[in-house]
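Q: fold the stuff below for me.
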Amino acid sequence: MPKTKEISEDPRLRIVDLHIAGKGYKSISKSLDVHHSTVRQIVYKWRKFSTDATLPRSGRPAKMTSRAQRRMLNKVKKNLRVLAEDLNISLEHPNISVDESTIRKTLNKNGVHGRTPRKKPPTVQIKTLLHV
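A: Predicted coordinates:
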């Protein structure tokens, strides 16, 4: 399921106020131009936690910032054969220490996959064979 932007606090307050006033999910969604399942989730959260503020999420926060990811992707675009070890060394400069597997996972998420170049015979040997 794709991630979408979060609804700000003001529309969430309006949704809760309209729900308290006795309006249904569909009428609230039509009046505020928000999907009815979003309205239902906001009302459910308000009932369960007695708040409409954004609560902290579970899970470990990402270690790499989006800026570090962009910097790493730009280095890979310049040199496709750069190693994960070299990228890790370049990322340690701004006090980010991540594992090489994290770097590979980040590259894979952004569509950069590891490839092994095709083995080709050396051109020097072919030329010597042709001149003989």
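
Q: from here on, contacts and neighbour counts on C-alpha atoms
A: Fine.

Q: so where do the helices sit in the protein?
A: Ranges of helices in the chain, per DSSP state H, are 9-20, 25-32, 36-49, 66-78, 84-91, 100-109, 123-131.

Q: who are the packing partners of the second one?
A: I take that to be helix 25-32. helix 9-20, helix 36-49 (3 or more CA pairs under 8 Å, 6 or more residues apart in numbering; DSSP states H and E).

Q: and the longest one, what's buried?
A: Counting neighbours by 16 or more other CA atoms under 10 Å, one finds that the buried residues in helix 36-49 are 36, 39-40, 42-43, 45-46.

Q: what sits up against that helix?
A: Residues outside helix 36-49 that contact it (CA atoms under 8 Å, 6 or more residues apart in numbering): 12, 15-16, 19, 25-26, 28-29, 51-52.

Q: Proceed likewise with the subsequent sequence, for comparison:
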Amino acid sequence: MGSRKEQPKDLPNKVMELCKYGKVYKKISKALQMPVSTVQSLIKKWKTQGSLDPKPRSGRPRNISAKTARRIVRDTKENPQVTSGEIQAALEKDSVVVSRSTIRQYLNRNELLGQVARKKPLLCQCHKKAWLQYDRQHLDLPHIFWHTNLE
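A: A predicted model of the protein is given here:
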């Protein structure tokens, strides 16, 4: 059984108007340029259900609201180093219970996966002294030396 397309909102109403005026299926289908079977199914649905509104979709409801999902993304963009555990703790303060894996899924959907800041080299005092000593030793060398060795 194939999937079906959902009709535009105004089309079923037009079908029902023409049906109420006493038009036959074939004339309705020609007037609206749609298959007779679609006209038949729309009228049958209206007679059995009383309305042409689409039924709610089946499936598991979302864990968090759209507002909370936007907040997760916004917090991560503001601070890329924040972990899913820290986001979870911040949400728990506002009484929103979400697992870390759910937070990561929302970040993955928004292409914010693996947000880690670039690491800065940890230089101690001896490293800085060695750097300065190197600079002083090679101070008299031409400008080309610095561009070839340091790039």
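
Q: to Ile96 of structure 1, which of the helices and strands packed on helix 25-32 of structure 1 lies closest?
A: Proximity to Ile96 of structure 1, assessed across these by CA to CA, is greatest for helix 9-20 (32.9 Å).

Q: mind giving me the packing neighbours of the closest one?
A: Here helix 9-20 of structure 1 touches helix 25-32, helix 36-49, going by 3+ CA pairs under 8 Å, 6+ apart.

Q: by neighbours, which of the contacts of helix 36-49 of structure 1 wins?
A: With neighbours taken as other CA atoms under 10 Å, the top of the contacts of helix 36-49 of structure 1 is Ile15, carrying 25 neighbours.

Q: my read: that one touches Ile28, true?
A: Yes - the pair Ile15 of structure 1 and Ile28 qualifies as a contact (CA atoms under 8 Å) at a distance of 6.7 Å.

Q: follow-up on the earlier one: okay if I get the helices and strands packed on helix 9-20 of structure 1 as CSV plus distance to Leu83 of structure 1?
A: Compiled in CSV, these are given as follows (distance: least, CA to CA, whole Å):
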stretch, distance to Leu83 of structure 1
helix 25-32, 50
helix 36-49, 44
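
Q: nearest to Pro61 of structure 1, out of these?
A: When those are ranked by proximity to Pro61 of structure 1, the top entry is helix 36-49, at 22.4 Å, counting by CA to CA.

Q: roughly how far out does the closest one sit from the chain middle?
A: With CA atoms, centre = their mean, to the nearest Å as the basis, helix 36-49 of structure 1 stands 25 Å off its chain's centre.

Q: equivalent analysis for stretch 51-66 of structure 1, please.
A: Relative to its parent chain, stretch 51-66 of structure 1 has a centroid offset of 13 Å by CA atoms, centre = their mean.

Q: ends of it, what's the gap?
A: Its start and end residues considered, stretch 51-66 of structure 1 measures 30 Å (CA to CA, to the nearest Å).

Q: now it: buried residues?
A: With burial defined by 16+ other CA under 10 Å, the residues of stretch 51-66 of structure 1 counted as buried are Asp52.

Q: which residues does that stretch contact?
A: 9, 12-13, 42, 45-46, 96, 98.

Q: same question, stretch 12-29 of structure 2
A: Taking contacts as CA under 8 Å, 6+ apart, the residues outside stretch 12-29 of structure 2 that touch it are 32, 35-36, 39-40, 42-43, 52.

Q: residues in contact with Ser84 of structure 2?
A: Applying CA under 8 Å, 6+ apart, one finds that Ser84 of structure 2 lies in contact with 100-101, 103-104.

Q: need these in CSV (columns: neighbour count).
A: Written out in CSV, the entries for the contacts of Ser84 of structure 2 read as follows (neighbours: other CA atoms under 10 Å):
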residue, neighbour count
Arg100, 15
Ser101, 12
Ile103, 19
Arg104, 18
